[in-house]
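Undergrad: The following block contains a protein sequence and its predicted model.
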Amino acid sequence: MFSVVRYTNRGNYVISSGVTSNTFSGVSFIISKKLSDRILGFDSISDRIIKLKIDAHPYCINLIQVYAPTSDSTEEAITNFYLALAKVYVDIPNKEPTLVIGDFNAKIGKSSVDDHLKGIIGNHGLGDRNSRGQMLLDFCAENNISIMNTWFQQHPRRLYTWISPNGKYKNQIDYIMINRRWRSTILCSKTRPGADCGSDHQLLVATLKIRLKAQRKPQFNAIKVTRDALETFKDLIIPRLQQIDCDPFELPEATWSKLKATTLATAKEIKANQNPVPRAEWISAETWTAIMDRKKLKETGISSGPQHQEYRKLHHKVQNLCRRDINAHITNICNEIEKSSNTSNTKDLFDKVRTITRQFKPRNWSVEDAHGKVLIDKNEVLDVWRPDYQRRRLRKRGGAQSTAGKICDEAIGKDMEEQRH
């Protein structure tokens, strides 16, 4: 099993867990750049389960991403999956909000009158329940988890999460779940059938109302534009500012209001005309055209077999073109690195190397205790680290006991960082 943390061109981060022996399993998180400094740690459980902890207020948020065995798997495989998932879930404090999300390959169907399922499943499920769905419901009942897909009334096309290749069957097999104590924090859950994901699964989203810990940074009401749009802005703003009639006898506030109005109007005009979907620098015009064609086909709706076939052809074309472009982009950077090396241009050389090698390194406090259990809570990690830190301090002092009293956690934390590096 392996875990990978990599950096994307748009500033996001991908944390993956999987195995190298096959390509039929593996789970990942895509984390926005804004949330990168709130990640406390992650734990790659297996190629089907990964856990992430995010700093929030009043408690940390835990995310468990899963990919359950398919219908072709044995009963033993699905049983082992739920046992592993239960072990991960029960180790998390109940006071912390925990979301379990992913593809469970199970149909739970519409709501049941069973008393033990009240608060677990809502009134807006889809389809008929199968045996795997019953196993999922038993797991949720044992751990007091609510399946939030079924609690909000939506059109059926916003309930099903999977479409068969021929478009004949539509099922609800992906779920967003949360411990019942925090059920009221989910304001809405539905699929986005128009989202171009390049998959037979529909994008499933939820609105979660939990406050992240405040960052003490100044907030500005800025208008963000691309680099090309910024050059256009410069060409437009200069003649417009020159055309402003400024009376030397008027108040400074009046002159400032004219300058502000002209600048904001130009910036909003540029923002409205710029491409709303940013394009990575390595994507060629041919690839971008194929991506937009696939997106337009998805937005118009795919209801027939020929449309499904056309979408799959476009999807495979986009994948092949993207592989070609990224390989060409990396080859071009490597050629520039070689050229910079031959000309002894070290600054440009290291800049190019960083563009293809930089990785996101989360503030990972996680360690294993004596029993092999992964600890993420900071206080538990400090308790494990403290005896080792004390032994090394004694060795440095030649065996003499320290008279400084209790060792502060800041010193231990600093020592942890030094040992990691």
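TA: Done, it's in. What you are looking at is a predicted structure, and each value in this text was computed from that prediction instead of being measured.
Undergrad: switch to C-alpha atoms for all contacts and neighbour counts from now on
TA: OK.
Undergrad: can you pull out the strands in the stretch 51-200 of the chain?
TA: Counting by DSSP state E, counting those that start in this stretch, the stretch 51-200 of the chain has strands at residues 61-67, 98-103, 145-147, 162-163, 170-171, 174-179, 186-192.
Undergrad: looking at these, which is closest to Leu394?
TA: Among the strands of the stretch 51-200 of the chain, strand 61-67 comes nearest to Leu394, with 37.7 Å by Cα to Cα.
Undergrad: what's the angle between the closest one and strand 98-103?
TA: If you take axes from the mean of the first three to the mean of the last three Cα atoms, to 10 degrees, strand 61-67 sits at 20 degrees to strand 98-103.
Undergrad: Quick one: work out the angle between strand 61-67 and strand 174-179.
TA: Using the same axes, to 10 degrees: strand 61-67 against strand 174-179 is 150 degrees.
Undergrad: Tell me the helices and strands packed up against strand 61-67.
TA: The contact analysis (3 or more Cα pairs under 8 Å, 6 or more residues apart in numbering; DSSP states H and E) places strand 61-67 against strand 27-31, strand 49-54, strand 98-103.
Undergrad: who touches the last one?
TA: Same thing as strand 98-103. For strand 98-103, the surrounding residues in contact (Cα atoms under 8 Å, 6 or more residues apart in numbering) are 61-68, 92, 173-179.
Undergrad: who wins for proximity to Val374 among the strands of the stretch 51-200 of the chain?
TA: Among the strands of the stretch 51-200 of the chain, strand 61-67 comes nearest to Val374, with 14.3 Å by Cα to Cα.
Undergrad: And Phe233, how far from Arg392?
TA: According to Cα to Cα, to the nearest Å, Phe233 and Arg392 sit 60 Å apart.
Undergrad: no wait, Ile237
TA: Counting by Cα to Cα, the gap from Ile237 to Arg392 is 64 Å.
Undergrad: for comparison:
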Amino acid sequence: MMISKRYRNALLLAKTYPSADCYSDHVPVVGKFKLKLKKNSKPFTNIKFDLAILKTNQTIREKYQISVQNKFEALGDAEEVEQQWENFNSAIMEAATEVIPKVKRKAKQKWMTEEILNLIEERRCAKGNKEKYEQIHKKVQEKWNMSKVNWINEKCKEKEQQRKHAPQTMYRNIEEFTGKRTFLSTGWKKSNTW
């Protein structure tokens, strides 16, 4: 029995039936498979709102309060708790989408620019077209490496200036540059008792 390499672990049992009368010179082969199907999941996008703006911006806070109040007044009294929760949740989410701005995407690495983020998004959209994907991927890698080298050079110059003028701050800021934290270790006292 020939089987694809991918499914070699899925084949549990294979039997031949040489005595089967099926008017053929071939011997029928029966196999037992254990196959797991991938769950078809719906893409869930969690919308992140910039809630910190409610503390800082008075006008947006007032607009949000008015919007939520209007949504609650428009709601009817539901008898079931589940229905009340759904109404409550939908009212707050609708008011938030109308008034509160979404959180801007933030780069994980400090050297990433908006241009690189846009190229990454463009690359993600071009997954179906292999040639275009590879072309954009090369651009992303070039920009990424160039940006990283520039960021490291800039930080090194900054550290040189700090070494000359403020060595204490230089050592405090090395953690940001290397990504490693230094911990003060306390000594261990060896006891003679076992």
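TA: Received it, and whenever you're ready, just let me know what you need. Values in this document were obtained by computation on a predicted structure and should not be read as measured data.
Undergrad: that older thread, Phe233 and Arg392 of structure 1: who's more crowded?
TA: Applying other Cα atoms under 10 Å to Phe233 of structure 1 and Arg392 shows that Phe233 carries more neighbours, namely 19 against 12.
Undergrad: From what I see, the more buried one and Lys268 are in contact.
TA: No: if you go by Cα atoms under 8 Å, Phe233 of structure 1 and Lys268 don't touch, sitting 9.9 Å apart.
Undergrad: Point out the most buried one among the strands of the stretch 51-200 of structure 1.
TA: strand 145-147 (a mean of 25; mean count of other Cα atoms under 10 Å).
Undergrad: so that one matches what in structure 2?
TA: Matched against structure 2 by TM-score structural alignment, strand 145-147 of structure 1 finds no partner residues.
Undergrad: From Leu117 of structure 2, how far off is the aligned partner of Pro278 of structure 1 in structure 2?
TA: Taking TM-score structural alignment, the alignment pairs Pro278 of structure 1 with Lys106 from structure 2. Using Cα to Cα, we find Lys106 of structure 2 at a distance of 9 Å from Leu117 of structure 2.
Undergrad: and these two? which has more neighbours close in?
TA: Neighbours were counted for Lys106 of structure 2 and for Leu117 using other Cα under 10 Å; Leu117 has more, 16 against 11.
Undergrad: how big's the offset between the biggest helix by length in structure 2 and structure 1?
TA: Taking DSSP state H as the criterion, structure 2 has its longest helix at helix 130-165. Helix 130-165 of structure 2 differs from its equivalent in structure 1 by a mean of 1.3 Å after superposition (mean Cα distance after the TM-score superposition for structure 1).
Undergrad: Same question for Val277 of structure 1, what's its three-state structure.
TA: At Val277 of structure 1 the chain is in coil, as set by DSSP: H, G, I helix; E, B strand; the rest coil.
Undergrad: and it, how far is that from Ile30 of structure 1?
TA: Separation of Val277 of structure 1 from Ile30 of structure 1 (Cα to Cα): 18 Å.
Undergrad: Could you find the closest non-adjacent residue to Ile120 of structure 2?
TA: Leaving aside its chain neighbours, Ile120 of structure 2 sits nearest to Val140 (6.7 Å; criterion: Cα to Cα, 6 or more residues apart in numbering).
Undergrad: Alignment lookup: that neighbour to structure 1.
TA: Alignment note (TM-score structural alignment): Val140 of structure 2 maps to Val318 of structure 1.
Undergrad: neighbours around its match, how many?
TA: Around Val318 of structure 1 there are 22 residues (other Cα under 10 Å).
Undergrad: Just confirm it contacts Ala290, I think it does.
TA: Yes: counting by Cα under 8 Å, Ala290 is a contact partner of Val318 of structure 1 at 6.0 Å.
Undergrad: Redo the helices and strands packed on strand 61-67 of structure 1 as CSV? Include distance to Thr255 of structure 1.
TA: CSV is the format used below for those (distance: least, Cα to Cα, whole Å):
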stretch, distance to Thr255 of structure 1
strand 27-31, 44
strand 49-54, 47
strand 98-103, 53
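Undergrad: Mind checking these for the one nearest to Glu368 of structure 1?
TA: Ranking those by proximity to Glu368 of structure 1 (Cα to Cα) places strand 49-54 first, at 15.1 Å.
Undergrad: Onto which residues of structure 2 does that closest one map?
TA: Taking TM-score structural alignment as the measure, structure 2 aligns no residues with strand 49-54 of structure 1.
Undergrad: Run through the neighbouring helices and strands of that strand.
TA: strand 13-18, strand 27-31, strand 39-44, strand 61-67.
Undergrad: Who has more neighbours out of Val277 and Ile30 of structure 1?
TA: The neighbour comparison of Val277 of structure 1 against Ile30 (other Cα under 10 Å) goes to Ile30, with 14 against 6.
Undergrad: you'd agree that one is up against Val5?
TA: No: using Cα under 8 Å, Ile30 of structure 1 is not in contact with Val5, being 9.9 Å away.
Undergrad: residues shared between the contacts of the two?
TA: 13-15.
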